[in-house]
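Engineer: This is a predicted model, with the sequence first.
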Amino acid sequence: MGHKEITKIACVASDTPRAQKGLATLAKRYPLVERDEADVLIALGGDGFMLQTIHEHMDSGLPIYGMNRGTIGFLLNEFNPDTLLKRLNLAQVHALNPLIMTAFTLSGQQVSALAFNEVALLRHSQQSAKIRVCINGKQRLEKLICDGIMVATPAGSTAYNLSARGPIIPLGSNVLALTPVSPFRPRRWNGALLPHSATIEFEILNAERRPVSASADSFEVREVAHVTIKEDHTRPACILFDPDHSLEERIFNEQFIY
């Protein structure tokens, strides 16, 4: 997938000293412009800042090129100010479709939010959560007793999903990961792979006594009673990666790290 020629660069950076130093370096070497004038938006920081940038600027229509000024930098390219315009114009585009979460709280409030990594439900008391799981309107688990459960995208499958022993999902596989967090009953249920077209519903049982929160990436809603999740194809985010360090290759390589 290609993109139009990039000549004008806008840049945002996290407030860490390392990211701010990177911003100063780029500003000295390139004539940075405002976002509305730019062909690309560069994000300097870690994976968390990259996700924040995607959420804040996804509707701008600009491709986003992250450069790692954090730690892991899974969603980011190597920071290197040399030949930046050449790298930007050779970069590969990945269109990431977010999940849309619609949560209904015990008080009757309805809240919607987008997630590019995962939507996660977690217990908010000392007692385990009890959750009914339905897929495309059909009950699949009458009562999951657990610390929580999540739906992860391929891009997010190497994040929280992986730490909860969920599967790594290659890009383009058109599936989502349904992964429990510390499941107690059914004891042997380890999750499922779902078609990306699926609509997933979670009903919180005994929600007053066993409170549960729902989060879409970093956005959190507490005391939820019912949560619906599906993939949103109307608002993709366009992320740029260097050809020799593509997101697809990184996700693939994660399966061989031990």
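Structural biologist: Yep, that arrived.

Engineer: only C-alpha atoms for contact and neighbour calcs from this point on.
Structural biologist: Noted.

Engineer: show me where the stretch 51-200 of the chain has helices.
Structural biologist: 84-90, 160-163 (DSSP state H, counting those that start in this stretch).

Engineer: among these, which is nearest Pro98?
Structural biologist: Closest to Pro98 of these, according to CA to CA: helix 160-163, at 15.5 Å.

Engineer: what's the residue nearest to the spatial centre of the chain in contact with, if anything?
Structural biologist: In the chain, the centroid-proximal residue (CA atoms, centre = their mean) is Asn117; its distance is 2.0 Å. Counting by CA atoms under 8 Å, 6 or more residues apart in numbering, Asn117 makes contact with 98, 152-157, 159, 216-217.

Engineer: Now rank these by neighbours and give me the top one.
Structural biologist: Most neighbours among the contacts of Asn117, by other CA atoms under 10 Å: Ala152, with 32 neighbours.

Engineer: List the contacts of the residue nearest to that one when sequence neighbours are not counted.
Structural biologist: Closest residue in space to Ala152, ignoring its immediate chain neighbours: Glu118 at 4.2 Å, by CA to CA, 6 or more residues apart in numbering. Contacts for Glu118 (CA under 8 Å, 6+ apart) come out as 99, 150-153, 156-157, 160-161, 216-217.

Engineer: for comparison:
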Amino acid sequence: MNSPPPRIAVCASERPEAQAARERLIGLYGSVPEAEADVIVALGGDGFMLETLHANLSRRTPVYGMNRGSVGFLMNDYEEDGLLERIVAAGRAVIHPLQMDAWTEAGQAQSGLAINEVSLLRQTRQSAKLKISVDGKVRLEELTCDGCLVATPAGSTAYNLSAHGPIIPLDARMLALTPISAFRPRRWRGALLSHRAKVEFAVLEADKRPVSAVADSLEIRRVVRVAVKERRDIALTMLFDAGRSFEERVLTEQFTA
């Protein structure tokens, strides 16, 4: 007996082309509320894919993205024909976010989840100074830099790659610890860590060299300490067209000049 077609909820970024595509797809396939959907169809770019995944953290509904934005590494090609069949045949990429716990100069504690990366960034013209510990052991007494980040495998092709960090296959169970414009030690290029590693940053000279911490789109300013760990208990699912898996995209990226 054939299974019923998946119930989809169609959402879109604010870009005019995404909104127009949403109206066309709803006319062709309909759309249910996100709370009732088997799959969410997200129309936009990679940023909107992250927004959609964050918005569905509690339900963890699989998300099938189609590119109607400027960057589409996390998206499928936009095609209107055969959408439900494509969704049924799609492969799954399961990702686990990072949890960021940050403490500010004012003594406030805030937390956030990051699907791509947690970044520490200098706030002023002066470089940041960071002490880095892994699993409770200090590994770098002082890193002078523009910043530093911890990236998931899914996020390793984003900001991490631009900062010359390594690309990590999705099933590698590793995290990338990557400096951003390191000044001292100048030749330190970062580290590959187990996905179980707990990374802690202490901001040195925080009053003179303020630093912000960013978990995807959440920014916390003037932090003094930031702890980062993977949330293996949270599993988020992206769907990719058959033959164009996320793993294949990551592999192809490593052979792109």
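Structural biologist: Nice, thanks for sending it over. This one's a predicted model, so the numbers in the text were calculated from it and none came from an experiment.

Engineer: Please state their TM-score.
Structural biologist: Once superposed, the chains reach a TM-score of 0.97 (TM-score structural alignment, normalised by the length of structure 2), with 255 aligned residues with a CA RMSD of 1.1 Å.

Engineer: re earlier: which one among the contacts of Asn117 of structure 1 gets closest to Gln92 of structure 1?
Structural biologist: Distances from Gln92 of structure 1 to these, taken by CA to CA, are shortest for Ala155, at 15.3 Å.

Engineer: isn't that closest one right up against Phe116?
Structural biologist: Yes. Look at Ala155 of structure 1 against Phe116 with CA atoms under 8 Å: they come within range, at 7.2 Å.

Engineer: shared neighbours, those two?
Structural biologist: In contact with both Ala155 of structure 1 and Phe116: Leu96, using CA under 8 Å, 6+ apart.

Engineer: any chance of the helices of the stretch 51-200 of structure 1 in CSV, plus mean neighbour count?
Structural biologist: Below are the helices of the stretch 51-200 of structure 1 laid out as CSV (neighbours: other CA atoms under 10 Å):
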stretch, mean neighbour count
helix 84-90, 16
helix 160-163, 18
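
Engineer: okay, those helices in a markdown table with distance to Ala192 of structure 1 next?
Structural biologist: A markdown table is the format used below for the helices of the stretch 51-200 of structure 1 (distance: least, CA to CA, whole Å):
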| stretch | distance to Ala192 of structure 1 |
| --- | --- |
| helix 84-90 | 37 |
| helix 160-163 | 12 |
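
Engineer: do you know which of those lies nearest Val111 of structure 1?
Structural biologist: helix 160-163 (22.3 Å).

Engineer: Check the mean deviation of that closest one from structure 2.
Structural biologist: In the superposition with structure 2, the average deviation recorded for helix 160-163 of structure 1 is 0.6 Å (mean CA distance after the TM-score superposition for structure 1).

Engineer: how much space between the residue nearest to Ala152 of structure 1 and Glu208 of structure 1?
Structural biologist: Plainly put, Glu118 of structure 1 is 25 Å away from Glu208 of structure 1 if you go by CA to CA, to the nearest Å.

Engineer: Repeat that for Gly73 of structure 1.
Structural biologist: In terms of CA to CA, Gly73 of structure 1 sits 39 Å off from Glu208 of structure 1.

Engineer: what about the two, which has more around it?
Structural biologist: Neighbour comparison, Gly73 of structure 1 and Glu208: the larger count goes to Gly73, with 18 against 12 (by other CA under 10 Å).

Engineer: who's in contact with that one?
Structural biologist: Contacts of Gly73 of structure 1 by CA under 8 Å, 6+ apart are 46-47, 67.

Engineer: Neighbours of Arg250 of structure 1, how many?
Structural biologist: 16.

Engineer: so who does the residue nearest to Leu193 of structure 1 when sequence neighbours are not counted touch?
Structural biologist: Here the nearest residue to Leu193 of structure 1 in space, its sequence neighbours aside, is Ala177; by CA to CA, 6+ apart that works out to 4.9 Å. The contact partners of Ala177 of structure 1, by CA under 8 Å, 6+ apart, come to 150-154, 157, 161, 166-167, 169, 191-194.

Engineer: now do Gln110 of structure 1
Structural biologist: With contacts defined as CA under 8 Å, 6+ apart, the neighbours of Gln110 of structure 1 are 102-104.

Engineer: For the residues you listed, give me CSV that also has distance to Gln139 of structure 1 and neighbour count.
Structural biologist: CSV is the format used below for the contacts of Gln110 of structure 1 (distance: CA to CA, whole Å; neighbours: other CA atoms under 10 Å):
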residue, distance to Gln139 of structure 1, neighbour count
Thr102, 18, 19
Ala103, 18, 26
Phe104, 19, 21
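
Engineer: Tell me which of those persist in structure 2.
Structural biologist: Mapping the contacts of Gln110 of structure 1 onto structure 2 (both residues aligned by TM-score structural alignment, their matches' CA atoms under 8 Å) leaves 102-104 still in contact.
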